[in-house]
Structures are given as structure tokens and as C-alpha cells.
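[1] sharing a model prediction with you, sequence too.
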Amino acid sequence: MRISTQAASQAALSDLMRAQREAYDARQQLASGKKAPDLKGYANSAETIIAAKAAQKRSESFVGANERVLNRLEIQDLAYQELSTAATDLRTALTTNDGSFMMDKVQEVFDRASAALNMRFNGSFVFGGRRTDAVPFTADTIADLQAAVPDVSATFQNAADRQTTKIEETITIDVNATASEVGTELMASIERIADFNAGPDGPFDGQITENQQAFLETELANIISAFDTINVAMAENGARQKQLEGSITGHEKRSDYLEIMVAGIEDADMAEAATRFQQAQTAVQVSAQTFSRLSQISLLNYL
């Protein structure tokens, strides 16, 4: 009788401990919302969780980096608009019959174009290519263009290579064209106009002469070419903006999908956890009462 009672007590104690453990696990799930407190609790799914979270972090990193680049492209677009407008204004100035204020307009175009070519974003020159810490266009005046040796190309100090950025694991794009790529033609035209103005057929003052008209008609073709170069680069910048927007959307969707996938593995069913907790609590009470009664049984009760 005594041996049987001891075995029953041990069984009741085991039931009590199991019920307490189940109650604790259920309570932890209710508190954390997770099925397990650490990766060990997910067994074979642990590797999937680790890989998914790493991929999600990479996607979130790409989103942040691409958004910064997209902000820069918006600044670049403003610079391209300024350059395009400057080229348009110069072309308009060369079609007049009165040259009285032509060089004033040329000076204005130079100033606007210079500022655009040296535009910055977060302290970096956007037209500097890989060299973002140095002024890409160094001429301060039209006279500097005229004095440049061997030509105006000497006033461009940007890097030869464009700056690039990685927007996907396997996709790298150019961030922008360089100052020399988009500005050389326009600045060369300004330099030729200034040279002509200072030459034997100048200056442009009052009614345009035949020689001046012939020169301006030739130079108009160069300005149109400069305008086209700027607008092509501006279109490329717009295409990069669209590409980046698509990349950001893709990374955000990928991150959301991975978050849902991980949640499907990690997150506890709160309704189920609450039910199990109530059942476990009941089991703890019953097991405790059973163990308590068995612990009090003695042969003396039967003598």
C-alpha cells in the first residue's frame, strides 16, 4: 500500500510540474507575443528566421540608401533645369538685332550655369564624379574661360569617372554625369562669344553688323548642341529617379513580405495561448490538490 501510494504521489508531482511548465510557457507567449523566448525554441525553423531577418535588414538598408540618392537626384534635376534655362536664354540673346545688352545676358548665363555646375548636396558636389570634395568647375569669371590653356576644358576639375551607387544586390547605376560632360559645350560657346566681342569685329554694341550676324548664326548651332547635351543628361537623371522609385518600392514590399513570413513562424496565436494558459492553470490546481491528498495518505488512517 505504501509503495503504491509513493508511486501515485510521484506521478501526481510529475503532472503538477508539467502543468506548471505549460502554464509558464503559455504565460510567456501571452506576455511576449512569441512562441519561444529565443531561437532554440524554434528548432529547424531557426535558420529560416535568421536568413529572413538578414534579408529584411538588407532591404531596409537599401531603402534608406536609395531614398538619400533619390533626394540627391531631385537636387540634380534642379541643377539641370537651371542649365537648360541658361542655354535657352543664351540662344535667345543671340537672336536679337540689338547687341547693346548681349554681353550682360552672356554674363548672367555664365553666373547661373557656374552655380548649377557647382551645386552641392549634403556638402558634396553633385557634378564632381567620384571626386565629390573638390569644386568641379573652377572658372570664376568669363575672363578665366578666355585665359584657360589649352581651352575651357582646363576649368573643369571633376573626376573622369562618374560616381556610382548600388541600388540592388546586382544592380549598380551612375548617380550623375560630370560637370565637364554637361557644361563644356555651353562654357566653350560663352568663351567664343567673349573672344569675338573683344576681337576686331566687336564689341556687340548697338545694331548687329553683318560679320557679327554671321558669327552669331554659326554659334547658335553650338548653343543648340549644348542645350541638347544638357537635356539628354536631364532625361537620364529623370530615368534614374524612376528606377530608384521602383527599387525603393520593391525593397519595401520585400521587407514587408519577410516580416510577415517571420511573424508566421515566431508569433504566437494569442487566442490559443490564452486557452492553453487557462487549461494549464486548471491542470495546476487539480494536480496540486491531487498531490496534496496523496501526500497526506498514511496507513494510520486505516488502523
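    On my side now, so go ahead.

[2] from here on, just use CA atoms for contacts and neighbour counts.
    Will do.

[3] so where do the helices sit in this structure?
    2-32, 46-93, 102-117, 142-147, 179-198, 210-266, 270-296 (DSSP state H).

[4] reformat these as TSV; add distance to residue 127.
    As requested, the helices of the chain are arranged in TSV below (distance: least, Cα to Cα, whole Å):
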stretch	distance to residue 127
helix 2-32	51
helix 46-93	8
helix 102-117	6
helix 142-147	19
helix 179-198	5
helix 210-266	11
helix 270-296	55
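
[5] possible to save those as JSON lines with mean neighbour count?
    Shown next, in JSON lines, are the helices of the chain (neighbours: other Cα atoms under 10 Å):
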{"stretch": "helix 2-32", "mean neighbour count": "17"}
{"stretch": "helix 46-93", "mean neighbour count": "18"}
{"stretch": "helix 102-117", "mean neighbour count": "20"}
{"stretch": "helix 142-147", "mean neighbour count": "16"}
{"stretch": "helix 179-198", "mean neighbour count": "21"}
{"stretch": "helix 210-266", "mean neighbour count": "17"}
{"stretch": "helix 270-296", "mean neighbour count": "17"}
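
[6] presented hereafter is structure B, for comparison with structure A:
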Amino acid sequence: MRVSTAATWSNALNNLMKSQERQNKANDQVSTQKVATDLMGYGRSSEIIAAYQASASRINSYVAVNKSVAERLNSQDLALTTTSDAAANGKESIMNALASNSGASLMETMQGAFSIALQGLNMEHHGQYMFGGGNDNKDPVTVATLSELAATNIDDVFANGNVKKSSRIDASTTLQTGFLASDLGRDMMQLFKDIQEFNNGPDGPFGTQLTDAQKTFLTEKSTQFSAVYDELVEQTSLNGTLQKRVETSQAALEGQASSLNELIGSRTEADMAKAYSNLQQAQVSVQASAQVLADLQSSSLLNLLR
């Protein structure tokens, strides 16, 4: 019977350790579905993978920005539509008064239109005023009623800042997406103010029967409300153009991110069929190596001398 030597023991132990390493690697691939658990495990491909991952991370950050901008523009569309509705309601109130030759309910309906304008111009998005221009400490429009408006200088009606929100939607494109309450609402607020002051003045108030002076005044204001409405619709259309631009950008970025993920996956994702096969082979190899060590132990010189 051959007696095992130190060299034989060392060789058998080394084989066992290598088998265990192969088993651990195969087990990691099966559990993670990745070729390796860190970049070092990818050898020469590690630098390429790192570059792909950096690009994917950068693109995903732009995707997140685009989603945030898209949400804001959706809310902004509602605010702009609400503001333009106020101008339309203001004109409609005047037209109804002219059609019926009565201003008995004109100021009440005009206050309703004014309140709608406040809803649009003071609308918030995630706790920030949509048209605040960077000033979130105060409503962009500071008056709450037509009476307050009539008593306030038009320059003091607005408390918004001057910063129009801009967003960088990709590596080379920055869009100005913000509007200011003063830019959007000044002309309309002036119309509401004019009507309230006229109602308070010598040719007012508007009563059950309109005077010739009142008809002339209201006809002029109706035309001006139309112009304000058209301008607000144009701003709403511009917002829609920005929405489309962001939507297109987001789709392109998501396509790039998908392509990069596929490239990363082609280099990092394990061949699961091969991984399972390697694991089975490694397990058999470990068992065989362990058996060799057990056989060596049983044939050691010490056991023979007993």
C-alpha cells in the first residue's frame, strides 16, 4: 500500500480549494445572474462596463428631470387654461349684460371671473407657486376682491419674483419653462380694475338698465378681454409646445438608456444554462476532491503504524 506524502496532501488540498472557488463563483452567478459581483471580476471588460454604467447613470438623471418638468408643465397647462377661462368669463359677463341691457348682476359675475383668475395665477405645484418667479413667501397676486383691486396700484397687485424657471433636459438643451404672474395677468387685472373703478365712479353703478355711457364702456372692455384671452391662449399653446418638446426628449433618453442597459447586460449578465452546469460540475469536483483527501487520510503512515 502506498503511503501518502506531504506533496500528495498539498496537491489534493489545492485541488479542493480550487474546486470550492469554482463552486462559489458558479453559485454567485446563479444567485445574482451576473458574471461577477464587482468590476474586477470582469477583467478587461471592466473599463468598458464602467463607461457604459456612467453614461446610463447620466442619462437616467436626465430622464428624471424630464419627468419632473413634464409634471410641472401639465400643472402649468391647467393654471394657464384656468387663467384664460377667467378672461373668457369676464367677456361673457359683459356680453350677457349688453345683450340683456342690464348690469344688475354684472359685478357679481365679474367677481366670479376675477376669482377664477386668482385660482390660475396663484396655483401651486408641489408647494411652489406656478407663476411665483422664485418668490414662494407670498401669493403672486396679493388682492382677493375687486374692491381691493380698485384700491391698489396695479404695480402693487403682483408680488412674484423675476426668475423664470429653466430646466436642462439633456446634455445640450436648456428650456425656459416658467411664466410670471405679472406677465400673464397684468392686462386682465387692469381690466377688472377699470370695471370696478367705473362702477364706483360717476357713471356707475351698473343697474337694471345700462346707460349709453355704460354700453360704450363695456363694449370697449369686451374687445380688450378678447385680446387678453387670445394672448393667454397663445401662452397656453407655447406651454403645449414645451410639453411636446419634453415628451420627445424623454422618449429619446429612455431609448438611449434602454440601449445602454442592453450593452451592459450583454457583458454582465450570466448565461444561466452555463452557470447551472458549471455549478453542478463544481459541486461534483468538490465532492471528488474531498473524497481524495478522505482516502489520503485513511492511508496515512500514522494509520498504517497503528
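    Here it is on my side, so go on. Here the structure is a predicted model, which is why all the values come from computation and not from measurement.

[7] and the TM-score between them?
    TM-score of the superposed chains, computed with TM-score structural alignment, normalised by the length of structure 1, equals 0.84; 296 aligned residues with a Cα RMSD of 2.9 Å.

[8] looking at the helices of structure 1, which is closest to residue 165 of structure 1?
    Nearest to residue 165 of structure 1 among the helices of structure 1 is helix 46-93; the distance by Cα to Cα comes to 8.4 Å.

[9] which strands and helices sit next to that closest one?
    helix 102-117, strand 164-168, helix 210-266 (3 or more Cα pairs under 8 Å, 6 or more residues apart in numbering; DSSP states H and E).

[10] let me have these in a markdown table, extended by distance to residue 273 of structure 1.
    Putting those into a markdown table (distance: least, Cα to Cα, whole Å) gives the following:
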| stretch | distance to residue 273 of structure 1 |
| --- | --- |
| helix 102-117 | 63 |
| strand 164-168 | 40 |
| helix 210-266 | 13 |
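
[11] residue nearest the middle of structure 1, spatially speaking?
    For structure 1, the residue nearest the mean C-alpha position is residue 66 (1.5 Å; Cα atoms, centre = their mean).

[12] contact partners for that one?
    Neighbour list for residue 66 of structure 1: 167, 244, 247, 248 [criterion: Cα atoms under 8 Å, 6 or more residues apart in numbering].

[13] tell me which residue of structure 1 matches up with residue 147 of structure 2.
    Alignment note: residue 147 of structure 2 maps to residue 143 in structure 1; criterion TM-score structural alignment.

[14] ok, now how distant is whichever residue in structure 1 pairs up with residue 103 of structure 2 from residue 88 of structure 1?
    Matched across to structure 1, residue 103 of structure 2 falls on residue 99, judged by TM-score structural alignment. Distance of residue 99 of structure 1 to residue 88 of structure 1, given as Cα to Cα, to the nearest Å: 17 Å.

[15] count of residues packed around residue 304 of structure 2?
    Neighbourhood size, residue 304 of structure 2 [other Cα atoms under 10 Å]: 10.

[16] what helix or strand does it sit in?
    Per DSSP states H and E: residue 304 of structure 2 is located in helix 301-305.

[17] tell me what that helix is packed against?
    Helix 301-305 of structure 2 sits against no helix or strand, with contacts defined as 3+ Cα pairs under 8 Å, 6+ apart.

[18] where's residue 297 of structure 1 relative to residue 105 of structure 1, distance?
    In this structure, residue 297 of structure 1 and residue 105 of structure 1 are 111 Å apart, going by Cα to Cα.

[19] same question but for residue 20 of structure 1, I mixed them up
    Distance, residue 20 of structure 1 to residue 105 of structure 1, by Cα to Cα: 88 Å.

[20] one more: residue 31 of structure 1?
    From residue 31 of structure 1 to residue 105 of structure 1 the distance is 72 Å (Cα to Cα).

[21] repeat for residue 214 of structure 1
    For residue 214 of structure 1, the distance to residue 105 of structure 1 - Cα to Cα - is 19 Å.

[22] repeat for residue 220 of structure 1
    Counting by Cα to Cα, the gap from residue 220 of structure 1 to residue 105 of structure 1 is 15 Å.

[23] against structure 1, what's the mean shift for stretch 9-19 of structure 2, could you check?
    By mean Cα distance after the TM-score superposition for structure 1, the fitted stretch 9-19 of structure 2 averages 5.3 Å away from its aligned residues in structure 1.
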